[in-house]
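> what shape does this take:
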Amino acid sequence: MKIRIICTLFLFACISCEKDGKLTFEATTFDQENCDDCPLVTITVPKALGTSKIVRTVNDVVTEEIISLLNFDEDNDAETINSAMESFRKEYQTLKEKFPEESMQWEAEIQGDVVFEDARILTIRLKSYLFTGGAHGYSTIRFSNFDKRKGIELENSKLFKNKGAFMDLAEAKFRSQEKIPATQSINSTGFMFDGETFYLPENIGFTPEGIQLLYNQYEVASYADGPIILTLPYDEVKDYLTVKIKT
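The predicted model follows:
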């Protein structure tokens, strides 16, 4: 497999970064070598440059997310993207040996980008498409949020001062966007919330437009519906956030 470092830095990684406190990134691409018995794998992710705590945290989290996406073996102990790609290849080859006439070539495409950054908060988005047989592949989007000052990843539970009040606001906005009457069940128009109760998605991210709530396929709707996205402007949610966002 090959690793290519793309010398052109992302647009946000410029001379002014030192002045506005933004991190510097470069795009790193991992390719699976072409062969008849290999899956098609392409991974391009932003790599933070430097030696600070937040740099190490960002790069570790991105690596862990990619390993998780490629993991099809509970006993897999991959610690690097390369070793995760190798494990993915071996799983494909094992399946092909068992079912040579039925196995279709696996694919994995993962694209990462910095979707939001200010002096305090950084959000990285990973878009992935995986095909490991069946009628179709599966696409997901994952957000990872970071507190740059503390050098840590922010869990969703730490994003809000009053989660209950925020959920009430989010549900009202969700119902308005999806045209679900306030007097009817959240699932009355075809959604599939467990227990017929609204809840926040697994993926919540900071974007230039506001806090984005992203439900991946199958999370609350069918595959055909695609991802369900609700974006709440910062001026509407600032009182609920544990951090102040500068836009």
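> all contacts plus neighbour counts: C-alpha atoms, from now on.
Will do.
> the residue nearest to Asp225 when sequence neighbours are not counted: which element?
Once flanking residues are discounted, Asp225 sits nearest to Gln217: 7.2 Å by Cα to Cα, 6 or more residues apart in numbering. Counting by DSSP states H and E, Gln217 is held by no secondary-structure element, helix or strand.
> please generate a structure for the following sequence too, so the two can be compared:
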Amino acid sequence: MKKILSLSFLVVFLFNACKSDSKKEDTSVTEESLTEESSVELTSISIDSNAFEICKENECPTIDLNYLVAKGKNADKINQQNQAYLVEIFNSTPDSSSSKNLEEAAESFIKEYFEFKNEFPESPASYEAELYQEELVKNDSLLTYKTKFYLFTGGAHGYGAIRFLNFNTKTGEKLSISDLFSNEEAFTSYAEKQFRKKFNIISQSINSNGFFFEDDTYSLPENIAITENEVILIYNPYEAASYAQGQLELIFKKEDVQEYLNF
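Have a look, this model is predicted:
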């Protein structure tokens, strides 16, 4: 195993870390090809361990990140909000960072790894960060990113999840769950009936089969996507059930719930 640098030497290298040739971009869409009036277009950026100088001389945690960058109308607003969203994912690790973008968050993740290894050099544990972002929906009114990620920082297991990030294409503003619905209360009632049916909860408490909704009251998940034909609800681990129960998913035909939707 390669020698771990001391923390003092690490700091010098880490924050002069990134080289542009290791940060890969799909350049099929250029700024010149888009006008102020055009719709948003998306490209993909990749960052891996080779993007950091220190990782070329030392054993680093696994870093494999792929995220979307918007170009065109409202792109700056969309990109700023997406970067903040991606940094928030990394803030679920033991030491929340004040990183301004995903690249800085990855640097902080590597720094935490070396601090851990300097304190516990005999530990076999390693760190791992994988993230993949893709376009799920893009039309005249709605843009939805699907983000799948997995983080491991030692312990019994890591944490992985799927998240949806919704934007109003016309304004570039991030949409809340409530913004997706014309009648959120009616949709919630419909979703609860379908949830109870799927998990065989007839007349009992919503938490009777091992779920832990707050105040024993059904609620919508944090991640909802509206595609051309479906409405997808995802409860990630710990959101409504234990880690062992994994991800819970409900999918409705859009035609069955269209009356409750804004998109």
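> TM-score of the superposition?
Their TM-score after superposition, calculated using TM-score structural alignment, normalised by the length of the first structure, is reported as 0.85; 231 aligned residues with a Cα RMSD of 2.2 Å.
> one step back: the residue nearest to Asp225 of the first structure matches what in the second structure?
In the second structure, Gln217 of the first structure lines up with Pro237, judged by TM-score structural alignment.
> relative to Arg125 of the first structure, how far out is the residue positioned nearest the centre of the first structure?
In the first structure, the centroid-proximal residue (Cα atoms, centre = their mean) is Arg142; its distance is 1.4 Å. To Arg125 of the first structure, Arg142 of the first structure is 6 Å away according to Cα to Cα, to the nearest Å.
> about what we covered before: any idea how many residues pack against the match of Gln217 of the first structure?
When neighbours are defined as other Cα atoms under 10 Å, Pro237 of the second structure has 18 of them.
> wait, it sits on Gln245?
Yes: in terms of Cα atoms under 8 Å, Pro237 of the second structure counts as a neighbour of Gln245; the distance is 7.3 Å.
> what ranges do the helices span in the stretch 101-250 of the second structure?
102-119, 184-198 (DSSP state H, counting those that start in this stretch).
> let me have those in TSV, extended by mean neighbour count and distance to Gln83 of the second structure.
Conversion of the helices of the stretch 101-250 of the second structure to TSV gives the following (neighbours: other Cα atoms under 10 Å; distance: least, Cα to Cα, whole Å):
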stretch	mean neighbour count	distance to Gln83 of the second structure
helix 102-119	20	6
helix 184-198	15	28
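> out of the ones you listed, the one nearest Ile177 of the second structure is which?
helix 184-198 (8.7 Å; Cα to Cα).
> can I assume Leu241 of the first structure is in contact with Ser157?
No: using Cα under 8 Å, Leu241 of the first structure makes no contact with Ser157, being 10.8 Å away.
> so the two - more neighbours on which side?
Leu241 (17 against 9).
> how close does that one sit to Ala172 of the first structure?
18 Å.
> ok, Tyr223 of the first structure - contacts?
Gln217 (Cα atoms under 8 Å, 6 or more residues apart in numbering).
> give me the distance between it and Ala135 of the first structure.
When Tyr223 of the first structure is compared with Ala135 of the first structure (using Cα to Cα), they lie 12 Å apart.
> what does stretch 64-74 of the first structure rub up against?
Residues from elsewhere that reach stretch 64-74 of the first structure (Cα under 8 Å, 6+ apart): Ala78, Glu79, Thr80, Ile81, Ala84, Met85, Ser87, Phe88, Glu91, Ala108, Ile110.
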